[in-house]
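Asks: need coordinates for the following:
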Amino acid sequence: MPSPTSNHLPTARNTTSWLLLITANTLWAASYVAAKLALQDTSVNVMLALRMGISALLLLPFLIARRSQLHLTRQLIPQLLALALIGFVINKLLEFGGLALTTASDVALLITGESIFTAALSWLLLRERFKPLTGFALLLGFVGVYLIVERSLIPNIPSGGGLLRIIGDLLVLLALLVESLYTVRAKSMLVKHSPFLITSASIVVSMLFWTPIAAWEILGTGWHPIGLVAWLSIAWMAIMSTVVAYLAWFKGLAKVDGSAAASTLFIQPLLGTFLAIVLLHDQLTTMTVVGGILIIVSVYLISRN
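Replies: Here you go, the predicted structure:
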């Protein structure tokens, strides 16, 4: 889930743009349930390699058609390799490796906290201005994260769901930190290049890493047949939650200011949690709900500032 970038455009009440932003977040919200269904039949590595491979095949013609806009240089190639490794290999391994251990509802709530980590890293690494209200919002967000992971005010390990769930949540948090690093590092490139172009290039380049990862696992353990539900889930994540969602997001951002677009990010924790409860029968605790509310309030305050 990319953080909205401020494009200094006035907020436009453009119905199509808002529908595109809502569509993107709806598709991302459904990806957690889809991943859980896929992981019932295959491993994290194979699932992600197939997802990124299908996405890369769909995005490659787009990149070839716009290769002149990418302006590949000796400096850009290692930057793209780094972004692909950080944003679409390490980040995804941590995020979906964590999802395999925890609940889809936990991930849907925690993933919203990306803006919290991005704001903190932007202050630490880019020395962006840090307002007092932003500091308060960060504190709220981190308290919310703690409540979701611990499910208690007082540390109690293992807490509800067992130690594996806590490890899964912590892996997702580490994924958020890596994703925020991707966002911060990509800022300089986004000044010169289209965000969708850079994202597409990163996904295609990530196959340089995913191909040997998947091949190593298949050679070591053999190919295990994947059922229809898992294939449909992987196809959904590759086509709808990656290609269509990113295209809709960046198209919507073209006419809606970044801070205003951030309001649509709240669809993910709300719809993602709802789908996890209905389709996967996830159970929510009081602390999980309170933690989710604190994260949502935190992200709202950060986006307003």
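
Asks: switch to C-alpha atoms for all contacts and neighbour counts from now on
Replies: Fine.

Asks: now the nearest residue to Ser180 once chain neighbours are set aside: which helix or strand?
Replies: Of all residues not flanking Ser180 in the chain, Thr118 sits nearest, at 4.6 Å (Cα to Cα, 6 or more residues apart in numbering). Following DSSP states H and E, one finds Thr118 within helix 114-125.

Asks: go ahead and confirm the residue nearest to Ser180 touches Thr183.
Replies: Yes. With contact defined as Cα atoms under 8 Å, Thr118 and Thr183 form a contacting pair (7.2 Å).

Asks: and these two? Which one has more around it.
Replies: With neighbours defined as other Cα atoms under 10 Å, Thr118 and Thr183 compare such that Thr183 has more, 25 against 21.

Asks: that one touches Phe117, doesn't it?
Replies: No. Thr183 lies out of contact with Phe117 (Cα under 8 Å); the separation is 10.1 Å.

Asks: next one: the longest helix along the chain to chain centre, how far?
Replies: Scanning the chain for the longest helix, with DSSP state H as the assignment, gives helix 162-190. Put simply, helix 162-190 sits 8 Å off its chain's centre (Cα atoms, centre = their mean, to the nearest Å).

Asks: now stretch 195-215
Replies: Distance, stretch centre to chain centre, for stretch 195-215: 15 Å (Cα atoms, centre = their mean).

Asks: and this one, please, so the two structures can be compared:
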Amino acid sequence: MLFTATPDAYRSVHARLHLALAMLLAGSSVVMTKIVGASLPLFLANALILLPASVVLIGLTWWREGPVRVPPDAWRPLILQALCGIVLFRVFLFYGVPLTSAASAGILTSAVPAVTALLAWLLLRERLGTRAIIGVALTALGILVLTVPSASPDAGARPLLGGLFVLGAVFGEASWNVLSRVSGARLSPLAATTVVTTFALLLFLPLAVAEALRFDFSSLTLGDGVAILYYALGATVVAYVLWFSGVRYLSASTAAVYTGWLPISAVALSALALHERLTLWHALGLACVLCATFVFARSEE
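Replies: Okay, here's the model as predicted:
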């Protein structure tokens, strides 16, 4: 008898494709950071990225949900999420990626689940189960592997310092995750992301304006403009829409597995787009963080 796919089966397949594509796009943001950061100063670059992203998100939220009404008690946690999860994350990433390789940075950013679990244990007194502890240990091993001097032949002048900056970005993203658990904001994921992204743009603006007054915009090329728009719309807005359009049809543990596509995307694109040389140490580090991702996914079951 021929197999007939049910509507639920089709929905599950589409949801999984959406999650995989979302993480592939998110992984490309590490490579885009290196490209955009080579042409623009830090704060101006991020303002130019967040401006179109905020405009599109505001329009999308208005179209799907109407005007966003933020409860008075939600302003502070949302601003803190913008500061930690976007501003600090991007500042540390823009400082760190030029000092190390994009491949190593992409692998290091996969430490977010482990750092989130540690912060939740320290700050929220959430229990660290056996699987979570194993996941943290595997992540730590993956990070240690990348500190081997010969791990990244195409790293910048100070790869260890660059790695520390990237880990600072990881702590910023993990702080966002912890803050989102305690914020109590009665907002949809789309509305919350729109508000946080807009707040982050406002936080970047003062220093971005100061940098813009001294920057020679005639030095920018068409490729720079395409990279900025791709970072804003592809690696940010489209990745977000794909993720949340798929995650609602799958369990948290299943969705967590697909975050493993992020370092795979970052490593592959660093070789294809930036022509970075990949080593056995990259493969070992990637294997460790991918195993950690699967362990964390099992811990959600």
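
Asks: can you find the partner of the residue nearest to Ser180 of the first structure in the second structure?
Replies: Counting by TM-score structural alignment, Thr118 of the first structure lines up with Thr116 in the second structure.

Asks: what residues are up against that match?
Replies: Applying Cα atoms under 8 Å, 6 or more residues apart in numbering, one finds that Thr116 of the second structure lies in contact with 171, 174-175, 177-178.

Asks: redo these as JSON lines? Include distance to Val241 of the second structure.
Replies: Below are these laid out as JSON lines (distance: Cα to Cα, whole Å):
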{"residue": "Phe171", "distance to Val241 of the second structure": "24"}
{"residue": "Ala174", "distance to Val241 of the second structure": "21"}
{"residue": "Ser175", "distance to Val241 of the second structure": "22"}
{"residue": "Asn177", "distance to Val241 of the second structure": "18"}
{"residue": "Val178", "distance to Val241 of the second structure": "22"}
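
Asks: my guess is Gly291 of the first structure meets Phe142, correct?
Replies: No. The criterion here is Cα under 8 Å, and Gly291 of the first structure misses it with Phe142 at 9.0 Å.

Asks: neighbour count for those two, which is higher?
Replies: Gly291 (26 against 18).

Asks: the more buried one and Ser152 of the first structure: what is the separation?
Replies: Look at Gly291 of the first structure and Ser152 of the first structure: by Cα to Cα, to the nearest Å, they are 10 Å apart.

Asks: mean deviation of the longest helix of the first structure from the second structure?
Replies: Superposing on the second structure and averaging over aligned pairs (mean Cα distance after the TM-score superposition for the first structure), helix 162-190 of the first structure comes out at 1.6 Å.

Asks: just want the angle from that helix to helix 114-125.
Replies: On the basis of axes from the mean of the first three to the mean of the last three Cα atoms, to 10 degrees, helix 162-190 of the first structure is oriented at 60 degrees to helix 114-125.

Asks: for helix 162-190 of the first structure, name the packing helices and strands.
Replies: Applying 3 or more Cα pairs under 8 Å, 6 or more residues apart in numbering; DSSP states H and E, one finds that helix 162-190 of the first structure contacts helix 76-85, helix 91-101, helix 104-110, helix 114-125, helix 132-150.

Asks: quick one: closest of those to Thr23 of the first structure.
Replies: Comparison of these against Thr23 of the first structure by Cα to Cα identifies helix 104-110 as nearest, at 16.2 Å.

Asks: mean shift between that closest one and the second structure?
Replies: So helix 104-110 of the first structure averages 1.1 Å relative to the second structure (mean Cα distance after the TM-score superposition for the first structure).

Asks: how many residues are close by Val33 of the first structure?
Replies: 25.

Asks: which one in the second structure is aligned with it?
Replies: Correspondence of Val33 of the first structure to the second structure, assessed by TM-score structural alignment: Val31.

Asks: kindly report the same for Phe196 of the first structure.
Replies: For Phe196 of the first structure, the aligned position in the second structure is Leu190, judged by TM-score structural alignment.

Asks: and the helix or strand harbouring its match, what does it pack against?
Replies: Assigned by DSSP H and E, Leu190 of the second structure belongs to helix 189-214. Judged by 3+ Cα pairs under 8 Å, 6+ apart, the packing partners of helix 189-214 of the second structure are helix 42-65, helix 75-81.

Asks: JSON lines for the ones you listed, including distance to Ala292 of the second structure?
Replies: What follows is those, written out as JSON lines (distance: least, Cα to Cα, whole Å):
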{"stretch": "helix 42-65", "distance to Ala292 of the second structure": "30"}
{"stretch": "helix 75-81", "distance to Ala292 of the second structure": "25"}
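
Asks: closest to Ala273 of the second structure out of these?
Replies: Nearest of those to Ala273 of the second structure, taken as Cα to Cα: helix 42-65 at 19.8 Å.

Asks: now the closest one: buried residues?
Replies: Using 16 or more other Cα atoms under 10 Å as the test for burial, helix 42-65 of the second structure gives 42-54, 56-58, 60-61.

Asks: residues touching that helix, excluding its own?
Replies: Residues contacting helix 42-65 of the second structure (Cα under 8 Å, 6+ apart): 36-37, 67-68, 90-91, 94, 190-191, 194, 197-198, 200-201, 204-205, 207-209, 211-212, 228-229, 231-233, 236-237.

Asks: drop anything exposed from those residues.
Replies: Counted by 16+ other Cα under 10 Å, the contacts of helix 42-65 of the second structure give 36-37, 68, 90-91, 94, 190-191, 194, 197-198, 200-201, 204-205, 208, 211-212, 228-229, 231-233, 236-237 as buried.

Asks: for the equivalent of Val178 of the first structure over in the second structure, give its distance to Ser183 of the second structure.
Replies: By TM-score structural alignment, Val178 of the first structure lines up with Gly172 in the second structure. According to Cα to Cα, Gly172 of the second structure stands 16 Å off from Ser183 of the second structure.
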